[in-house]
Every structure is written in C-alpha cells, then in structure tokens.
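Peer 1: Mind folding the following:
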Amino acid sequence: MMMQRRALLGALALPFLANSGLAQGWPDRPVRLVVPYAAGGPTDTVARLLAERLSADLPQRVVVENRAGGGALIGTEAVARAPKDGTTLLFTTVVHAVHRALHGQRLSFDPAADFAPVALVGVVPQVIMVPPSSPVRDMPGLLDFLRAAPRAYGSSGAGGSSHLGVELLKSMTGVQAEHIPYRGTAPAVVDLMAGRIALVMDSVATGAALVRGGALRGIATTGPRRSSALPDLPTVAETVPGFAATTWNAVLAPAGTPEPILAAISAAITAALGDAALQARLVELGVEVPAAAERNRAAAARFVAEETAKWEKLIAEAGIRAE
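Peer 2: Prediction:
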C-alpha cells in the first residue's frame, strides 16, 4: 500500500519535475517544516500530522522544527532567510496576516514579498465561551449583555486570533468590552471559569473539549459554517451576517523558490490532505480541510492576501498595537 501511495505521488509530481528540468526532483534532501510556536500546541500537532503523512509519501523525510518566540517572528524570519530550494518551509497561522500591521518597520522581513504561499492546510474556527454561571445563552443574549454594562474579555495577547475576533465583533455590532491580554488563552480560561472576565474566544481545537465537558458554555462558533467539532452550536454569522474570525494553517516557502519546486510541494500536500485517515484526524482537532481546489497555490495566495487585508484594516481602525 505504501509503495502504491509513493507511486501515485510520483505520478502527480512527475509533470512538474519533467517541465522543470530538475533531474533529481523534489525533495532530494530532508525537508524542514518550521513551526514558529512551541511543541505540543494545536499548530504543532497539525504540522506533525502533515509531516508524518508526507514522510510516508515522499522519498525524503519531512521533519518539524519548532522555532518559537517573538510572537512567531523568530521562526518566520528563519524561513524568510532560508535557502530557496524547497528544503525549508513555514507552517504558519493567521498571525502571518497581522505581522506587518502590528510590527511595521520593526520587521526584518516582508510577510508578503518574502514568502510564496504553497498550500492552505485547514481553517480552524473559534468558539465564544462564557462561564456556566453566566446569564448569556446565545448570541443575541451576548450582544445585549455587552450593551447593558461594562464587561471584560480575555485573549491570548494583543493581535492574536482570540483578540482580533472579539474586536471584529465589536466593530460589526457596536458593542463594547474591555480587552484583558493574557500570556496565552489557558490563563484567560482560568479567569473565565472563575467569573473574573465575561467571555473568551478560543480555537475550537482547545475550546471544544471545555464546552463538551461542561466546564464552560459555548455560545457560537466563528466560521462561515457550523463547526464539525461543535455542530450543535450556531455560528456568529447566523446573528451577525458576514462575520468570520478563524485561525488557519498554511504552508509557505521562501519567495524566489523555483516554480517547479513550489508546484511539486503543493502537489505533495494536496495528495497528503486527500488521505481519509489524515482528514479524520484533523477533523477531530477542529481543523476543516478545504476542498482540493481551495487549498492549492493560487487559492492559498488569495486566502492569505484576503486575510491580510481584512485584519490589517481592523488593526488600523481599532488602534491595536503589539505588546
């Protein structure tokens, strides 16, 4: 079975390699998939699942390398400066779309000009959660609650998806809530359980278990469709049309990587994500894998560009600054 999968992948990649004149093809060496976060988190978990599948399909191993720190800047910069040969790739999130708006001229790289999107791996909706003791039970009730009196919400820090999602809700509805940044969503959730803040918006990858276990009450998820991880919850968009605030996972290569190599990488990831077992595992983690036509290079480039424009506009309008 493994030999058949390798043969299939080789057949998919062959036109790209033949047209490129690369006698040895891609990859002819192990590939580093750089995750700009610490090991063990949801992004790292998804990256390792993908790397495992790719390693089974390709003639070389794909190895995850965690380069955490600086709000994902350290790992991202490392890939921007890496050789342009397909051996070092970035496995990133929505944070890539906000680097420029948050850090401006302090950046040592350009998130758009220095990277070539290769594939969109998955989209991860968030879930709005309140304490079990809260009177809030649905989105209309949450909006009324926030309008009735000053409230506070917690996030993983300025510019994170849990922060930007609530700021987007505020901008689209006119409600107000004070932002309390934490060092990660875990301590924010602790204060939420204790009733010290009114709500937290967190990735379904970590929040779904809290909701299903009854530790917190889920109000709504933030994707364009209901989440497979919490299918009984409505979306925010069912109350606030057009609302969407997700995080996501995408693979990027250093800009200037030869087109045939980019095409071969994209083909390999597309084939890997077509594996039913991998898809099932990602669904368990709350990751929604796009259809093949929505995760290729062109679609990934459009998606990242649209996310960048959306969040840069919000950051400017809300006056958000990096911590």
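
Peer 1: alpha carbons only for contacts and neighbour counts from here, please
Peer 2: OK.

Peer 1: name the helices or strands packed onto the strand of greatest length in the chain?
Peer 2: Secondary structure assigned by DSSP state E gives strand 115-124 as the longest strand of the chain. Packing partners of strand 115-124 (3 or more C-alpha pairs under 8 Å, 6 or more residues apart in numbering; DSSP states H and E): strand 247-254, helix 259-273, helix 297-318.

Peer 1: Work out the gap between the first one and the centre of the chain.
Peer 2: It stands for strand 247-254. With C-alpha atoms, centre = their mean, to the nearest Å as the basis, strand 247-254 stands 8 Å off its chain's centre.

Peer 1: Likewise for the last one?
Peer 2: How far helix 297-318 lies from its chain's middle: 13 Å, per C-alpha atoms, centre = their mean.

Peer 1: List the buried residues for that helix?
Peer 2: 297, 299-301, 303-304, 307-308, 311-312, 314-315 (16 or more other C-alpha atoms under 10 Å).

Peer 1: all helices of the stretch 51-200 of the chain, in order?
Peer 2: 73-80, 99-103, 139-148, 161-173, 185-193 (DSSP state H, counting those that start in this stretch).

Peer 1: Now show me the structure for the sequence below, then we'll compare the two:
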Amino acid sequence: MIARRTLLSVAGLAPLSPPTLAQTNWPDRPIRLVVPYAAGGPTDAVARILADRLSMTLSERAVVENRAGGGALPGTEAVARAPRDGSALLFTTVVHAVHRALHGGRLTFDPQADFAPVALIGVVPQVILVPPDSPVRDMRGLIDFLRAAPRAYGSSGVGGSSHLGVELLKSMTGTQAEHIPYRGTAPAVADLLAGRIALVMDSVATGAAQVRAGALRGIATTGVRRSEALPDLPTVAEILPGFEATTWNAVLVPAGTPAPMVEAMSAAIWRAVGDGPTLTRLSELGVQVPAPDDRNPAAAGRFMASETAKWERLIREARITVE
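Peer 2: From the prediction side, this is the model:
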C-alpha cells in the first residue's frame, strides 16, 4: 500500500478518498425531484419533463414527488432537511425568493443559506389579462384605466407571481388597484370572465390559451423579451422600460452538498433537457431557457440572488404581509 501511494505521488496523482469517489459517482441511488405544488399545474409539468429526461439519460430513475400546500413551505423544508447526497432535489419557483420577506422568523429554514443552486431551467413570463369587453386595449390604456377610478385585480394568492407582478406595475406607474387574493389563478380568471374584477396577471403557460381562444384579451407579457407562446403581444417593458415580473423554475439542493456533485447535477440536467425537441416542449409551456453560457450553478445563483433582492424590496415598500 505504501509503495502504491508513493507511486501515485511521484506520478502527480493522489489516491481518491471515499468522499471523492462518492462525489464522482452521482447518481448512485434514485432521485426525488420534490415539487412543492400539486400535480397537474404548470410547474409540475416542467418538473415531469425534467424527471423523464433524467431517467432516460442517467443510470438511476428520477421521480417527481409533489408536496403541495402551505405556501410551498412543507415541500421546501423537506429538501432543506434531506441528506446531502444528491438524492433529493427541490424544483421551485419565484416563491422561493419571497419566503424570507413574507414569513420572516416563522420559517424553519433559510431560503438562501440552507440551499445551493443547481440550475435555472428557465423563466416563465406572465400575461396581463382583461375581459374581452374591457375598454383597455394596450399598456398605455391600462395605466390610464387604473388611474381613472378604483379597480380590483385578482391573483393566485399573497406573494405569488401574479400578485407581485401587479404590485410592481403599481409601484412603477404610481397607480392603485385593490388586491383580491384567490386560491389559485383559475378562480381569479373565472371572476375576471364574470366581470367581478378588472384584470389578472397569469402565467403564459395557462393564460395563453385563453388569449388565443378569444375568451380574454391579452394586453402584454411581462418578460424581457416577447413570449413565443404569444409573439404578437408586446412586453410591458416596451412601454415601461425596466419592468420584468416572471415566475421561474429552478433546481436546488441542500446546502453542504459537495460542489463536484452539484456540478455533475447541473451538467446532467442540461444534457437531459438541452436537446432540440425538449427545448421545443419547454418553449410550448412558456419557459424561456437561459443562454448556454448561463446554464451553470453560478449563473443560477446570481439570478436567484437578484430576484430575492428585487422582490424583498417590493414587499417591504408595498408593506405586503401574510396573515
């Protein structure tokens, strides 16, 4: 054994320690992709594409585990407390960036310190929806409409992307609108169709179908570039420079997961979903995938840090609270 180690040392190599071997052998067991939302929604749909593709390209199977309810807190906590062995991944959204601002000392985990970013799968713009008989036809008309009289808008709930997006619009335009939270955007859209509220900001993953069918009028999308799901609609930023209010899909692991393992996960994810047909499927769901140079853990971490700072500032300034 001594002679072998000496030989390795002379050759400029070091014997692999057990932790290094474990890190380079990922995955060595089935993978749980924990989604803190119910099955069947847009986030779940993207997670299942990823799980299916990982199962096809890795030696171990990846399965989606839905842990819905509680504002995404129970599912998120489960991953924060999971082993640091690459067996449990969190598939989350923009809600992860607002946990700390909304829940503060009631949290049992730290959204930043207790997690390590692996991959930003992509951002999902929203679309501003109004009833087909609304006088609003474009962004300038919407701003004037909100300034003219008291209005109400619906969202999927406090702290969701459909809530924060309208609050950001109000902040940047100096307009007012009463927030009516619902248990999901579906009931909010139902009340929009019934004329009980004036507008809803919904993910293009679900809202685009309503626009294409003519059931609702789309005013603008909320990403930095036009959505391929609704290419004829302008972005809000074309009228209001600097505006961006998207949800997103990101993969995280418990903090303390070995860095080589995190890098291996990121590489495996992009091998799994970076092919043409899969990218097309994601685009059809409204997901705007990052550029190749940004498909790595460091870029994902920078993006999430920026989103956290942005939305925490808005929550503080708008005095948004959760009862």
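
Peer 1: re earlier: just tell me which of the helices and strands packed on strand 115-124 of structure 1 ends up closest to Gly69 of structure 1.
Peer 2: strand 247-254 (17.9 Å; C-alpha to C-alpha).

Peer 1: So which of the helices of the stretch 51-200 of structure 1 is the most surrounded?
Peer 2: Of all these, helix 73-80 has the most neighbours on average by mean count of other C-alpha atoms under 10 Å, namely a mean of 22.

Peer 1: Turn the helices and strands packed on strand 115-124 of structure 1 into CSV, columns for distance to Ala47 of structure 1.
Peer 2: CSV is the format used below for those (distance: least, C-alpha to C-alpha, whole Å):
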stretch, distance to Ala47 of structure 1
strand 247-254, 8
helix 259-273, 11
helix 297-318, 17
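
Peer 1: Of the ones you listed, which is nearest Ser133 of structure 1?
Peer 2: Closest to Ser133 of structure 1 of those is strand 247-254 (C-alpha to C-alpha; 28.0 Å).

Peer 1: same for the closest one, what does it pack against?
Peer 2: In terms of contacts (3+ C-alpha pairs under 8 Å, 6+ apart), strand 247-254 of structure 1 is packed against helix 73-80, strand 88-92, strand 115-124.

Peer 1: tell me the average deviation of it from structure 2 after fitting.
Peer 2: By mean C-alpha distance after the TM-score superposition for structure 1, the fitted strand 247-254 of structure 1 averages 0.2 Å away from its aligned residues in structure 2.

Peer 1: quick check: angle from that strand to strand 115-124?
Peer 2: 160 degrees (axes from the mean of the first three to the mean of the last three C-alpha atoms, to 10 degrees).

Peer 1: Next one: Glu167 of structure 2 from Tyr153 of structure 2, what distance?
Peer 2: 10 Å (C-alpha to C-alpha, to the nearest Å).

Peer 1: my bad, should have said Pro292 of structure 2
Peer 2: Between Pro292 of structure 2 and Tyr153 of structure 2 the computed distance is 37 Å (C-alpha to C-alpha).

Peer 1: who's more crowded, the two?
Peer 2: Tyr153 (23 against 9; other C-alpha atoms under 10 Å).

Peer 1: who's in contact with the most centrally placed residue in structure 1?
Peer 2: By C-alpha atoms, centre = their mean, structure 1 has its centre lying nearest to Trp248, at 2.1 Å. Counting by C-alpha atoms under 8 Å, 6 or more residues apart in numbering, Trp248 of structure 1 makes contact with 92-94, 120-124.

Peer 1: For it, which non-adjacent residue is spatially closest?
Peer 2: Val123 (4.2 Å; C-alpha to C-alpha, 6 or more residues apart in numbering).

Peer 1: residues touching that neighbour, list them.
Peer 2: 246-249, 287-290.

Peer 1: which of those count as buried?
Peer 2: Buried among these (16+ other C-alpha under 10 Å): 246-249, 287-289.

Peer 1: Now render those as CSV, adding distance to Pro181 of structure 1.
Peer 2: Below are the buried ones among the contacts of Val123 of structure 1 laid out as CSV (distance: C-alpha to C-alpha, whole Å):
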residue, distance to Pro181 of structure 1
Thr246, 19
Thr247, 18
Trp248, 21
Asn249, 23
Val287, 25
Glu288, 27
Val289, 30
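
Peer 1: Just give me the closest of the residues you listed to Phe109 of structure 1.
Peer 2: Checking these one by one against Phe109 of structure 1 (C-alpha to C-alpha), the nearest turns out to be Asn249, at 19.9 Å.
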